[in-house]
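Visitor: no sequence for this one, just the structure:
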């Protein structure tokens, strides 16, 4: 429903989207991403701007903590799948069973994951960007930001772990109205707002709010990578869905990078 169903066509589609993104300004790999989850013809270019930041991370990032809203089944809190792997046309992605020991409070639900697209549509991008990795897939339902943050922090790890939050922005508003609302939402995200985002602003507001709690606590540096809507990509403008891509960098990452560049310049 959301992307090509054959391996060859899907690989070609994802690689083309990633190839269309210019080299990211940052050479530092982000610790966390917010990425949209619509059909690739609609949100694929925006999603690619986030995954392009992982160009140098293959082989280093070995675990992805993936959180997305539950669209089809009511979920209390956060839930894991009952499966040992998630199947895609590009191969299976194994669930990181060892990591699950760190979050014993999170229950499992096969029903919540069975038809949940917010997680599945991220997997082909992750596979093409990272190669082999283990996954902690979390459907997020009715949960407080602190509950989501607790789970993210428990799985935070080091450079081997990437956190991805799957969320679109506004839904089915006129183009100009959506553009204004999405702009305000993006500003709130990059400013690490303490006021929780509402679901009218982002369908994945709950996991986004949890990530923002962690980002504030850890002093992270957010950056907006792209902000568009279906009216900019492959749809009309009477009713659009908003898409944003954001990267979160560890505190001091830019300073560390700049310091290395200055030291290199001094050596020359």
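Guide: Sure thing, it's come through. Note that this is a predicted model, so its numbers are computed, not measured.

Visitor: alpha carbons only for contacts and neighbour counts from here, please
Guide: Will do.

Visitor: Could you say which helix or strand holds residue 264?
Guide: helix 253-267 (DSSP states H and E).

Visitor: Mind giving me the packing neighbours of that helix?
Guide: Where contact means 3 or more CA pairs under 8 Å, 6 or more residues apart in numbering; DSSP states H and E, helix 253-267 is not packed against any helix or strand.

Visitor: Just give me how far it sits from the chain centre.
Guide: Offset of helix 253-267 from its chain centre (CA atoms, centre = their mean, to the nearest Å): 29 Å.

Visitor: ok, structure two:
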């Protein structure tokens, strides 16, 4: 079953030609990159392109993704299961599609760590959909495994993340992880930066347990903390020990309103 786009025309244009031009503007020239080593994990924002397109494109321009990607995103709708895998078909967007790596998806489901086949969680969720056109622009042959994450138990996130690492390590093709997350929501820009810097510092030094603790104890409204925690556990087991912040910005730089912003960050973990 193919997933049809649900936020085209709202979060990003539904005109294929215009979309391609915007992606070209956000990402810039496609420079040929080395085949390996690939980055283990990349964190990207997922708002409307007028807000998040630039940091998303800039981060991807500085990354080197494998041709197979496990996509981890938050669940904004409450639908589906805690670890919902879209396991078949393609994800469509105006002017193109990316195919699901069905074998890799099934390996996640068979791991016994909570991943289940569930399309309901993805049916109205925007956090992964908005990333798909960017990935297609980089490489139309990329294959994806979309996972919608609402599991909040730290031990389960840890176990599931390490299961991802084991599957990637044994897989026949190289795999990168892409996590979709925005940072602080609807607070003053200076407060958002102060709060988000604590979370980003934990990400950059690759401490998933501390990221979870910092976000929880300080009530930071980072919507993708759950998939990011899980993705970091996977990347850490695969040998990653540090990340780099590519971009940090907020919606006020577009709207001029710095009293209530949503903040966005792009991180690459090698």
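Guide: Thanks, I have the structure now. Being a predicted model, the structure only gives us computed values, none of them experimental.

Visitor: Superpose the two chains and report the TM-score.
Guide: Here the superposed chains carry a TM-score of 0.82, computed using TM-score structural alignment, normalised by the length of the first structure; 243 aligned residues with a CA RMSD of 2.6 Å.

Visitor: sorry, back to before: buried residues in the helix holding residue 264 of the first structure?
Guide: residue 253 (16 or more other CA atoms under 10 Å).

Visitor: Please list the residues outside it that contact it.
Guide: Here helix 253-267 of the first structure makes contact (CA atoms under 8 Å, 6 or more residues apart in numbering) with 27, 28.

Visitor: What of stretch 187-200 of the second structure?
Guide: With CA under 8 Å, 6+ apart as the criterion, stretch 187-200 of the second structure contacts 183-185, 211, 214-215, 218, 220, 245, 250, 252, 258-263.

Visitor: 10 Å instead?
Guide: 183-186, 203, 206-208, 210-215, 218-222, 225, 243-245, 248-253, 257-267 (CA atoms under 10 Å, 6 or more residues apart in numbering).

Visitor: Buried subset of those, written for PyMOL?
Guide: In PyMOL syntax, the buried subset of the contacts of stretch 187-200 of the second structure is picked out as below (16+ other CA under 10 Å):
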select buried, resi 183+184+185+203+206+207+208+210+211+212+214+215+220+221+222+225+243+244+245+248+249+250+251+252+258+260+261+262+263+264+265+266+267
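
Visitor: Over in the first structure, tell me which residue corresponds to residue 228 of the second structure.
Guide: In the first structure, the residue paired with residue 228 of the second structure is residue 208, using TM-score structural alignment.

Visitor: okay, and stretch 42-58 of the second structure goes to which residues in the first structure?
Guide: So stretch 42-58 of the second structure sits over residues 33-49 in the first structure, by TM-score structural alignment.

Visitor: for that stretch, the distance to its chain's centre please.
Guide: 9 Å.

Visitor: still on that earlier bit, out of the contacts of stretch 187-200 of the second structure, which sit inside strands?
Guide: 185-186, 243-245, 248-250, 261-267 (DSSP state E).

Visitor: which of these lies closest to residue 95 of the second structure?
Guide: The closest of these to residue 95 of the second structure turns out to be residue 266 (CA to CA; 25.5 Å).

Visitor: Might you report the residue contacts of that closest one?
Guide: 42-45, 52, 54-60, 62, 179-182, 200, 244-249.

Visitor: any idea which helix or strand carries the match of residue 228 of the second structure?
Guide: helix 205-218.

Visitor: Residue 210 of the first structure contacts residue 143, correct?
Guide: Yes: using CA atoms under 10 Å, residue 210 of the first structure is in contact with residue 143, at 9.2 Å.

Visitor: Which residue in the first structure aligns with residue 120 of the second structure?
Guide: Under TM-score structural alignment, residue 120 of the second structure pairs with residue 111 in the first structure.

Visitor: Show me which residues of whichever strand or helix holds its match are buried.
Guide: If you go by DSSP H and E, residue 111 of the first structure is part of helix 110-114. Burial within helix 110-114 of the first structure, assessed by neighbour count using 16+ other CA under 10 Å, is assigned to 112, 113.

Visitor: where along the stretch 51-200 of the second structure do the helices fall?
Guide: 102-109, 132-138, 154-170, 189-204 (DSSP state H, counting those that start in this stretch).
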